[in-house]
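Colleague: pasting the structure only:
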């Protein structure tokens, strides 16, 4: 077998790390929006286990206690100091196209208290894999 010369600027498949797969749970209404491709931004608190989440990683969303799962590819991760700043930066329609900005902020804050929000908010832009 003849080996082809490789340019120093060439990135070989074996040089690219395999994307990591994160396992995260979603409530059913949000899961259904992700699975339908309508929810393109997920909101999370910047917990230590998500600090290294990056573009090209994957997330397997599931509904706790079921076998239902949906795989997405991460396109970008942006950190914001608050949920309000995240909504202003990302737009409420990408987070939940069925709810107003104010309702979404209320729902997010019902899930994550002020001590969690203080850790930082992550906007995870994604597409179905």
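Modeller: In hand now; what should we look at? Worth saying up front: this structure is predicted, and the values here are computed from it rather than measured. Numbers count the residues shown, from 1 in each chain.

Colleague: From now on I want contacts and neighbour counts done on CA atoms only, so please keep to that.
Modeller: Fine.

Colleague: In contact with residue 101, which residues?
Modeller: Counting by CA atoms under 8 Å, 6 or more residues apart in numbering, residue 101 makes contact with 87, 92.

Colleague: Comparison target, given below:
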């Protein structure tokens, strides 16, 4: 992906299973907590996903960022198949809450619509 001088690139870690789904173009919604460093994430930005501790990366372009109060609202609003086509809604909710406990979820949930470069 070629980046212009104005393209903002964010590096975020991603677990292997989710990374593989993103790299295959099957995961089109990334779920994150609304941390302060992500508040200004916007369409056109690039996210460089990295598997922690490796040099393996995958760049995606941000198409949209939508805020939800809870992970349940996010899954209902975005559709579980867009978040993880390999898991049921219930399993996804359990997985997300294992990564982000209740005090993190209370910050708000971000649905980041992503696409691989053309």
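Modeller: Okay, I see it. Predicted, not measured: the structure shown is a model, and the values here were computed from it.

Colleague: equivalent range in the second structure for stretch 49-66 of the first structure?
Modeller: Aligned using TM-score structural alignment, stretch 49-66 of the first structure spans residues 37-54 in the second structure.

Colleague: Quick check: buried residues in the matching stretch?
Modeller: Neighbour counts over stretch 37-54 of the second structure (16 or more other CA atoms under 10 Å) mark 41, 42, 44, 45, 46, 47, 48, 49, 50, 51 as buried.

Colleague: can you check stretch 54-73 of the second structure too?
Modeller: 57-63, 65, 67-68, 70-72.

Colleague: Could you point out the helix or strand that follows the longest helix along the first structure?
Modeller: With DSSP state H setting the assignment, residue counts place helix 101-111 as the longest helix in the first structure. From helix 101-111 of the first structure onward toward the C-terminus, using DSSP states H and E, the following helix or strand is helix 114-117.

Colleague: Give the aligned range of that following helix in the second structure.
Modeller: Against the second structure, helix 114-117 of the first structure falls on residues 102-105 (TM-score structural alignment).

Colleague: Helix or strand for the aligned residue in the first structure for residue 82 of the second structure, just tell me which one.
Modeller: Applying TM-score structural alignment, one finds that residue 82 of the second structure aligns to residue 94 in the first structure. Per DSSP H and E: residue 94 of the first structure is located in helix 92-95.

Colleague: Name the SS class of the aligned residue in the second structure for residue 79 of the first structure, please.
Modeller: With TM-score structural alignment as the criterion, residue 79 of the first structure lines up with residue 67 in the second structure. Classification of residue 67 of the second structure by DSSP: H, G, I helix; E, B strand; the rest coil places it in strand.

Colleague: secondary structure element for the closest residue to residue 67 of the second structure other than its chain neighbours?
Modeller: Among residues not flanking residue 67 of the second structure along the chain, residue 110 sits closest, at 4.7 Å (CA to CA, 6 or more residues apart in numbering). For residue 110 of the second structure, the host element (DSSP H and E) is strand 109-115.
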